[in-house]
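[1] please work out how this folds:
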Amino acid sequence: MAPKVLISDKLSPAAVQIFKDRGVEADFLPDVGKDKEKLREIIGQYDGLAIRSATKVTEKIIAAADNLKVVGRAGIGVDNVDIPKATARGIIVMNTPFGNAITTAEHAISMMMAVARQIPAADASTQAGKWEKSRFMGREITGKTLGLIGCGNIGSIVAERGIGLKMKVIAFDPFLTPERALALGVEKVELDGLLSRSDFITLHTPLTDKTRNTIDAAAIAQMRDGAYLINCARGGLADEQAVRDALDSGKLAGAAFDVFVDEPAKENVLFGAPTFVSTPHLGASTEEAQENVALQVAEQMCDYLLSGAVRNALNMPSITAEEAPKLAPFVRLAEQLGSFAGQLTETGIERVRLEYAGAVADMNVQALTSAALTGLLTPLLQTVNMVSAPILAKERGMQIEEVRRDKQGAYETYIRLTVETERQSRSVAGTVFADGKPRIIQVKGINMEAELGEHMLYITNEDKPGFIGHLGMELGNNEVNIATFNLGRTAPGEEAICLVEVDAPVSKEVMARLETVSHVKQVKPLRF
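    Next up is the predicted model:
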């Protein structure tokens, strides 16, 4: 019996035809995504669901989807899909992460030009018959400095366009290596330098806890007087009230936003500000981009439903059904090793080396490397998955090396991840025990054995008497409950590492106090 797919949002006729040509039955009901009750009523009939952003795949929809095997999102963002609930029911969630990069980059450039020349306000004035030539004095972009916060897939396209417009392009991106920056023709800088040097600043990062309010009042204070700010990435990367205050005071000459904290933005503190330009989240809205992502999602869903091949899945590795049971715990281990290193890495990554020793060396190491890179890149690139991670790493100029070897040392099998940055080399190793749970067995050459919990503290310290007691008292006095406590050292009295699992996130205030504990060199919060 042929698989059956529901298309509940507007998808191009060519994408619908792909399903039919490949023998997949497709019901094109582009309005049903807006009708939650109707969608819940009929979803149980379908093996696949193809959506854009209008359809909300909620817990209730997933609970009613008795036969659903795959959800395909034509586009990048999957905020409208409850991925944990889909995963729990064995439903694969796919997206199309690379289909609209050019369109979004072009929109950022368009917004920069529009705000520099005050085109929307000048258009409204002219069509009202005012002809206010002297009112709309603009700024040239030629010879100006364009600062990119984020220089990945979209940011690098903006960089190329900016260079073509004879701008000086500088970029802040912790994952941008000097070699990649050189190839793009951009200067890699720290955030403070970018803020103080740029005439135009454009944002191209995902929205994470680290990137939220990257542009706040303090950041704006560091900017040049009369700078411009463009955000076509994600609402929340800039503090909207702080931007409004800067526009009102004249600190910013203008701002152009395609995205907002709350969407649809029927009201916003930025609306009505002088020299503010806005569009209703049009970054990916061109015929070409919509066609590209629609065709991609149709092909991906057909591949999975007809042959089991998985591409661009956000909740499933690209491995075969036969491999899955044996490989799954090592996929989890590799992702944890990557996440461990990624959360501790703050400078550009130049090289990633993965050593597979013992039985794991005979497994599908490509999937394991993808899992490790996913963990490594996730702290800054929230939408990364096992398929896109290798591409994103390559875009950033990272050299990936895989080494397989026979068993060495005390453990039957293990994975060691080494990350080399501009400043240092950091390694972490782990294995899977008989209970199927991953364990950390070595950090920076220091042996220890630790299971990673949701909330962890990574502490480097001098191996001196009194450290453990002092640390325990500091945590206890601040009502931080310790779940597990793991120690390792190079030699008595020398460098030591402490991995502490705690029951809840530790506040910034407590972190600051921990850094003052005697013999502590570094304290970092980790999440898994």
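[2] switch to C-alpha atoms for all contacts and neighbour counts from now on
    Will do.
[3] and residue 441, how many residues sit next to it?
    By other C-alpha atoms under 10 Å, 22 other residues sit near residue 441.
[4] what are the contacting residues of the strand or helix carrying it?
    Following DSSP states H and E, one finds residue 441 within strand 438-443. Residues from elsewhere that reach strand 438-443, judged by C-alpha atoms under 8 Å, 6 or more residues apart in numbering: 329-330, 332-333, 337, 426-433, 447-452, 497.
[5] here is a second sequence; please produce its structure as well for comparison:
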Amino acid sequence: MVKVLISDKMSPKAAEIFRQRGIEVDELTGMSPEELKACIGNYDGLAIRSSTTATAEIIEAATNLKVIGRAGIGVDNVDIPAATAAGICVMNTPFGNAITTAEHAIAMMFSLSRHIPAADASTQAGKWEKSRFMGVELYGKTLGVIGCGNIGSIVADRAIGLKMKVVAFDPFLSPERAADLGVEKVELDDLFARADYITLHTPITDGTRNLINATNIAKMKDGVRIINCARGGLVVEEDLKAALESGKVAGAAVDVYSVEPAKENVLFSLENVVCTPHLGASTTEAQVNVAIQVAEQMADYLLVGSVTNALNMPSVTAEEAPKLKPYMELAKQLGSFAGQVTESGLKKVHVEYEGQAAGLNIKPLTAIILQGLLGPLMDSVNMVNAPIVAKERGIDVMESISDKADDYQTLIRLTVTTEQRSRDIAGTLYGDKRPRIVSIKGINMEAELGPHMLYVTNRDKPGFIGSLGSLLGEAGVNIATFHLGRHEAQGEAIALIEIDSSLAEDTLEKVRALPHVEQVKPLAF
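    Next up is the predicted model:
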């Protein structure tokens, strides 16, 4: 009989569903890592929340484990690379607590505006300090929503109901989706300059970590109020404290912290801060929803092989896997390349499959392209959920196939349309089945992608290649390969350079400052 361990406290509904599906289940909560390691080898599935940490050591001991299900969205407590290497599917429930988290953000905004926690404590202490707790109205104020996805869009909807004006920054929010939500899409600096309240609803990525820092706080309106119910690492807490003490920021409401559990924090001593202990998902309804969802998903996977909300497993059959593997690597490179060089909101994605590629199961290939495309600015994007994420963001995804092959026996071309431009990139497989880029922006070139690449667009002028090579040499950067292409003499040109290590920021700035350079992007694969 299939056997599942529930190692964290969750709604009894989860165990009930497992048993109804004929799965044996043990509920053993509060175990130490040593105790979990000792017993995990007996189970096919592990259902957790945030208390259990599935480390590489635990996973190594899980000799029979096939799936880890996280009842909730965050999987910081799961070593996903270790699970993937061990052939363990990791899944979460990204939509079960969206309403609850959004409502908590709204509640925090109210509490901050009307000093409710401090006023409650004062009144229950026998004081009557009406003048001390003068508040402000939400009506007519501008709310800046950073990250207008599943949770952020719910917050925006609730704020509009409160007659607030909502401006939103989200690179993947299309103008059409913004119009449907009733929000104004703006750039980040514009949001900082206009918002009376700023609420964060974005994951931690390289682009969002420490987003609220001294530099960006200086761009905000005097007296702004900041709410963070997303991730602690989005905010530099010392910088926020300084701004709260100076009055630049009138107040902050914080549910998440850089270190949790947060028994102490630099923000705790401030009167103009409302703090809660990561309660975003803590409602009865949310706990029931995520427990039901994780149990149903895990049961489906264990009993019939169906995959839902997997973070590390593509939807590919065993028969298709060997044939698709090199194409999946090519698709991943095409999507990642386009995602890393895209700088404005996505509107349309068109994937063309030509020649031999046209006869494949293209759905997982398109999904992995979308994963690579969306990945640089979003976490938890994978082959399973990437198409859903694209649809929710109003991104039009098109596929086309053609058995006819022109210059190559097989070709995949990706065209990405943003609010500003369209850009295409194409790749193929040669006899060795290794992916190669053969065209960028209609400019022909043949290049293999390495771990560290430098992408430069420039005007085709004499001396540019020498200047770029000399600059990299002076910076101690070793060039592995150097690929060039252009539309026409003196026109637009591209340099795609493989280097042995990532570039320092000061070197990148020097490259950007070279004459005739239009765009510089460090790329990682």
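[6] after superposition, what is the TM-score?
    For this chain pair, the superposition-based TM-score is 0.98 by TM-score structural alignment, normalised by the length of the second structure; 525 aligned residues with a C-alpha RMSD of 1.3 Å.
[7] would you mind checking the contacts of strand 438-443 of the first structure for buried ones?
    With burial judged by 16 or more other C-alpha atoms under 10 Å, the buried subset of the contacts of strand 438-443 of the first structure is 329-330, 332-333, 337, 426-432, 447-450, 452, 497.
[8] now do the strands in the stretch 1-150 of the second structure.
    Ranges of strands in the stretch 1-150 of the second structure, per DSSP state E, counting those that start in this stretch, are 3-6, 24-27, 45-48, 67-70, 89-92, 142-146.
[9] so the helix or strand following the last one matches what in the first structure?
    Using DSSP H and E, the helix or strand that follows strand 142-146 of the second structure towards the C-terminus is helix 150-161. Residues 153-164 of the first structure are the counterpart of helix 150-161 of the second structure, counting by TM-score structural alignment.
[10] could you find the closest non-adjacent residue to the aligned partner of residue 441 of the second structure in the first structure?
    When the first structure is aligned by TM-score structural alignment, residue 441 of the second structure is paired with residue 444. Nearest residue to residue 444 of the first structure, sequence neighbours excluded (C-alpha to C-alpha, 6 or more residues apart in numbering): residue 427, at 5.0 Å.
[11] what ranges do the helices span in the stretch 1-150 of the second structure?
    Ranges of helices in the stretch 1-150 of the second structure, per DSSP state H, counting those that start in this stretch, are 12-20, 33-39, 56-61, 80-85, 98-114, 116-124, 150-161.
[12] would you list those helices in CSV and tack on distance to residue 376 of the second structure and mean neighbour count?
    Formatted as CSV, those follow (distance: least, C-alpha to C-alpha, whole Å; neighbours: other C-alpha atoms under 10 Å):
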stretch, distance to residue 376 of the second structure, mean neighbour count
helix 12-20, 34, 17
helix 33-39, 33, 14
helix 56-61, 25, 18
helix 80-85, 18, 17
helix 98-114, 22, 21
helix 116-124, 38, 14
helix 150-161, 18, 20
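[13] gap between stretch 81-90 of the second structure and the chain center?
    20 Å (C-alpha atoms, centre = their mean, to the nearest Å).
[14] same deal with stretch 419-429 of the first structure?
    In terms of C-alpha atoms, centre = their mean, the centre of stretch 419-429 of the first structure is set 21 Å apart from its chain centre.
[15] what stretch of the second structure does it fall on?
    Counting by TM-score structural alignment, stretch 419-429 of the first structure corresponds to 416-426 in the second structure.
[16] got the contact list for that stretch?
    By C-alpha under 8 Å, 6+ apart, the list of residues contacting stretch 416-426 of the second structure reads 334, 338, 342, 344-350, 411-415, 437-442.
[17] those, buried ones only, as a PyMOL selection?
    One line in PyMOL is enough to select the buried members of the contacts of stretch 416-426 of the second structure, burial here meaning 16+ other C-alpha under 10 Å:
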select buried, resi 334+338+342+344+345+346+347+348+349+350+411+412+413+414+415+437+438+439+440+441
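[18] so what touches stretch 509-521 of the second structure?
    Stretch 509-521 of the second structure has contacts (C-alpha under 8 Å, 6+ apart) with 340-341, 454-461, 464, 467-468, 471, 508.
[19] grab the most central residue of the second structure for me.
    Closest to where the C-alpha atoms of the second structure average out (C-alpha atoms, centre = their mean) is residue 378, at 1.7 Å.
[20] what about residue 326 of the first structure, helix or strand, and which?
    Taking DSSP H and E as the definition, residue 326 of the first structure sits inside helix 324-344.
[21] ok so, going back, continuing past the strand holding residue 441 of the first structure, what's the next helix or strand?
    Counting by DSSP H and E, the next helix or strand C-terminal to strand 438-443 of the first structure is strand 446-450.
[22] specify the angle between that next one and strand 438-443 in degrees.
    Relative orientation of strand 446-450 of the first structure versus strand 438-443 (axes from the mean of the first three to the mean of the last three C-alpha atoms, to 10 degrees): 160 degrees.
[23] for strand 446-450 of the first structure, give me the average deviation versus the second structure.
    Superposing on the second structure and averaging over aligned pairs (mean C-alpha distance after the TM-score superposition for the first structure), strand 446-450 of the first structure comes out at 1.3 Å.
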